[in-house]
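Asker: let me see the structure of the following:
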Amino acid sequence: MPKKETFQDLSLPALKGEQELWRWLYTELRAAILGGRLKPGARLPSTRSLAKQYSLSRGTVIAAFDQLLSEGYIRTQVSSGTYVAPIMPGQWLQANRRRSTLKVPASKATLSKRARAMIHGIDLLAPSHSVGKAFRSYEPAIDLFPVELWSRVASRVLRHAPRSLYGHGAAGGYQPLRRAIAEYIGGARGVRCVPEQIIVTSGAQQALDLAARFLLDPGDHVWMEDPGYSGTTQTLRAAGAKIIPVPVDQDGFDVKAARKLSPKARMAYVTPANQFPLGVTMSADRRLELLNWAASIGAWIVEDDYDGEYRYHGRPVAALQSLDHSGSVIYIGTFTKMLFNALRLGFMVVPERLANAFEAARSFVDRHPPTLDQAILAEFITEGHFGLHVRKMRQTYLERLSVLKEAAQKHLDGLLTIEDAAAGMRTIGWLPAGASDKLASKQASMLGLEVSALSAFALKKTQKPGLILGFAGCTPHELRRGVSVLSTDLRGSR
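Answerer: As a prediction, the model looks like this:
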């Protein structure tokens, strides 16, 4: 005589909407279990019985059971049937938490020393909820970026891209982009290289990290501009380097002072075309002196050329790398400052003897840069759009700098002296002697302005009080508004 099934009547509600049958059954059974209508240990109907009762295919019921089984709501017993699990997943987690709280001491595991050094003093940039806020110094003129042109190029590239571009990319970067970069920086910056020397990175910050991690050993001395870019300072500390602050004057990085402080340093970090944050240009004599020092002792020079093309008087100064005949310079560039911040693409130019090593290093970090973005950028460069955009922005930024200076002369006379920037996307407003730039920066921030205190970028040398004011990404209207607000702030703090 056939075995008769005994189980609780489920009485599941009717199917609503266009939900898939298996998902409907899974959802209703799960709700019955969680709601207590199906008690822990209760036997479920067989798949054949459920299929017959609700006019379903047996495959549909099996699919629902498989999902419940994988999530821990039911258990199967061979030759016996399917039962509601004695303990629900949520109950198990809750019970496990109670056991952990009562019996297991809190973990004493900590971050590594390297991680603690890496995150010390880092101020995270907030996501952009506005464009062109005064006086944001790290943003180009996003309001003038040719979005429609970029979209057309991107659409064409994506339509015709071979399927291979959706696969694994080259660690060193998309070859057409490497060729385009090599050709462009050769003409615009005087950089001497072949495409194989270019390593495409996720912005300049990753390039700095690669250079620090793969060229330095813990304890190595590194010459660092003082004042200088805090992102580099943090990267060097994270790599375990000993930072040697080197003063900067009107001729840029002081090589003679650096040699006295640490003659056998392993690396020098410089921004020769447009020193960050003072905006001075390294003189020819000091460039040659720095190159001779590096070649004589086998040291590295990291040249950060993040906005060297935006020079407002005469032609842009050629890169330091163009004078390097010993293979001592690591040249770093970025497209985030030239196009838009969300485009996380930059590059480094390494000596030929290091090309394979850095390609492997790039693979070690995150396999490869995003290939489709690289393909779009490669087309944007080779079709001439990039060069045209840079030339337009050079003129626009000069006009915006003039607006800032005129507004400051009208509203900030005696409160802030604006430096006539020769290059770049930002300038310095000098405060009167004895003023606190950190206090002025804090008060300005409370009024909705984005200004940085110059002293925040000093490592050792005491700087005159000043505020770093970005102008490139701000419309003329926003610059005038920012000057008006800043005037109120500075007059009130007197």
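
Asker: rest of the way, CA atoms for contacts and neighbours
Answerer: Will do.

Asker: for the stretch 301-450 of the chain, which segments count as strands?
Answerer: 329-334, 346-349, 417-418, 426-430 (DSSP state E, counting those that start in this stretch).

Asker: against which helices or strands is the shortest one packed?
Answerer: Meaning strand 417-418. helix 385-411, strand 426-430 (3 or more CA pairs under 8 Å, 6 or more residues apart in numbering; DSSP states H and E).

Asker: who's in contact with it?
Answerer: 405, 408, 427-431 (CA atoms under 8 Å, 6 or more residues apart in numbering).

Asker: neighbour count and distance to Asp254 for these - can I get that in a markdown table?
Answerer: Formatted as a markdown table, the contacts of strand 417-418 follow (neighbours: other CA atoms under 10 Å; distance: CA to CA, whole Å):
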| residue | neighbour count | distance to Asp254 |
| --- | --- | --- |
| Lys405 | 21 | 29 |
| Ala408 | 24 | 31 |
| Thr427 | 26 | 21 |
| Ile428 | 24 | 20 |
| Gly429 | 23 | 23 |
| Trp430 | 19 | 22 |
| Leu431 | 20 | 25 |
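
Asker: sequence B follows; please return its structure for comparison with A:
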Amino acid sequence: MEFTLLLDPHSPVPCYQQIYAALRQKILTGQLAPRQRLPSTRALAQSLGVARATVTQSYNQLISEGYLQTVVGSGTYVGDQLPETLLHAPDTEPGPSASPSPLTLSAYGQRLANFAAGPSTEPNTPISFRYGRPALDQVPLGIWRQLLSRRCRRADWLDYAADPMGYGPLRGAIATYLTQARAVQCHPDQILITNGTQQALSLATQLLVSPGDTVALEEPSYLSARRIFASQGANLHPIPVDGDGLNVDILADATGPIRLVYVTPSHQFPTGAVLSLPRRLALLTWAQRQGALILEDDYDSEYRYGGRPIPALQGLGSGQSVLYLGTFSKVLFPSLRIGYMVLPPALGPIFSRAKWLADRQVPTLEQAVLADFIAEGHLERHIRRMRSHYDRQRQAMVTALQTHFGDRATILGDKAGLHMMVRFQTDIPDAELIARAEQAGVGLISAAPQYLGNSPGHEFIFSFTELDADAIATGIEKMSTICAQLQS
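Answerer: Coordinates of the predicted model:
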């Protein structure tokens, strides 16, 4: 038999899919009855003016889904086992009895539902001062590709990892690097490889913080860390930050036991302050006296432009009260989800079990490539080169702010890291300035969400890593113009 199928040669949908959809529709609507014989693939192809292979592909898909069946020596037929309800499904609305039961979340799920759990909205503008990303165009992809190719010629990374703590050679390379570059006191056995800093924070919170425990943290502080602590049911106790970092005197005066304190001492996020040596020693003494633990997040300490990097807090004490966190996402590229923790020896076994239950392991291939990258000296050379690159970008940002704002803009913190926080002398609400800047093609990030309490306002976080000097100057100039227009 012959029948008509309408094909659109200009449609982006391939011809075989058009034929498949048309035949399926005829079967479902009864235009092609069960056990009705269809034309051969050759005949239908000639009728439609398409290649026989195109019709064959359509038939094969319909056969695999049960709409057609073949009979050897006879031909292709509409399937005779199609359910009657599928061919004549009535259009009905579900009644009240069909309403699904409401889902009940756990206490953890309910806490997550109380705040925005996903990534924050970032500006999608030609010039964006968003923070958290390194200069991706400076990543030594050629070297990384060579190391990856070399590793892929081997098969020792295909199986499950033997140790949930991480790939042994990478842990050894990290231990050597941290000892030399950050004065961290550690042995490879103390290092746990994690899927970024987020997982490190999550594991530490699950294992060390019970609902109702108090967690002290800097004010302002890293929003994602704060959300992780809150999701566990912790009581959050903000401690003010000034030019010397966390105010340890105020921490010491806090009433009630504090289970854990979260700090970013080498480049406080987001203010950029560096925790002074007297306060570092005071914090270690306080933690030992109180039996509290310190989470030291050393997220971008490699980049310091006014001298050598500040030694880690962990290396100043016995290492028994400090859990040291680091990441390679800021040093190399964000999709490299490899972070690490340096744990007090007593905590290693329980963190190993928790890591195994969470996701078993970080992908071995990426760990092996990173271990080679470090061991062969590529990481050290990359950091040295990027330190000079980011220093130039930061100077361009400072110059632009001084040129267009003068003393109406105060750069907070030290000469370090991948961002700076700037306080402006203005009466313009943050939201209005952000909206007007976005209309002008400039993306701004307010520091207000990083505060647990009330934000003083007029503070913004600027990254200088992804923009060249011209784009930085243009973005700051546009911001200055907008401020002048809104205040006139």
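
Asker: let me see the TM-score of these two.
Answerer: Here the superposed chains carry a TM-score of 0.82, computed using TM-score structural alignment, normalised by the length of structure 2; 452 aligned residues with a CA RMSD of 3.5 Å.

Asker: point out the most buried one among the helices and strands packed on strand 417-418 of structure 1.
Answerer: strand 426-430 (a mean of 24; mean count of other CA atoms under 10 Å).

Asker: aligned partner of Leu293 of structure 2 in structure 1?
Answerer: Using TM-score structural alignment, the partner of Leu293 of structure 2 in structure 1 is Trp300.

Asker: how many residues are close by the spatially closest residue to that match that is not a sequence neighbour?
Answerer: Nearest non-adjacent residue to Trp300 of structure 1, counting by CA to CA, 6 or more residues apart in numbering: Met267, 4.5 Å away. The number of residues packed near Met267 of structure 1 is 25, by other CA atoms under 10 Å.

Asker: Asn274 of structure 1 corresponds to which position in structure 2?
Answerer: For Asn274 of structure 1, the aligned residue in structure 2 is His267 (criterion: TM-score structural alignment).

Asker: over to Leu449 of structure 1?
Answerer: Alignment note: Leu449 of structure 1 maps to Val442 in structure 2; criterion TM-score structural alignment.

Asker: separation between the closest residue to that match other than its chain neighbours and Leu82 of structure 2?
Answerer: In this structure, Val442 of structure 2 finds its nearest non-sequential neighbour in Ile127, 4.8 Å apart by CA to CA, 6+ apart. Counting by CA to CA, to the nearest Å, the gap from Ile127 of structure 2 to Leu82 of structure 2 is 57 Å.

Asker: looking at the two now, which is surrounded by more residues?
Answerer: Legend: neighbour count by other CA under 10 Å for Ile127 of structure 2 and Leu82, higher for Ile127 (21 against 15).

Asker: related to what we said a few turns ago, turn the helices and strands packed on strand 417-418 of structure 1 into JSON lines, including distance to Asp489 of structure 1.
Answerer: Compiled in JSON lines, these are given as follows (distance: least, CA to CA, whole Å):
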{"stretch": "helix 385-411", "distance to Asp489 of structure 1": "11"}
{"stretch": "strand 426-430", "distance to Asp489 of structure 1": "14"}
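
Asker: closest one to Glu478 of structure 1 among the ones you listed?
Answerer: helix 385-411 (9.8 Å; CA to CA).

Asker: and that closest one, what does it pack against?
Answerer: strand 417-418, helix 476-492.

Asker: no further queries at this time; thank you.
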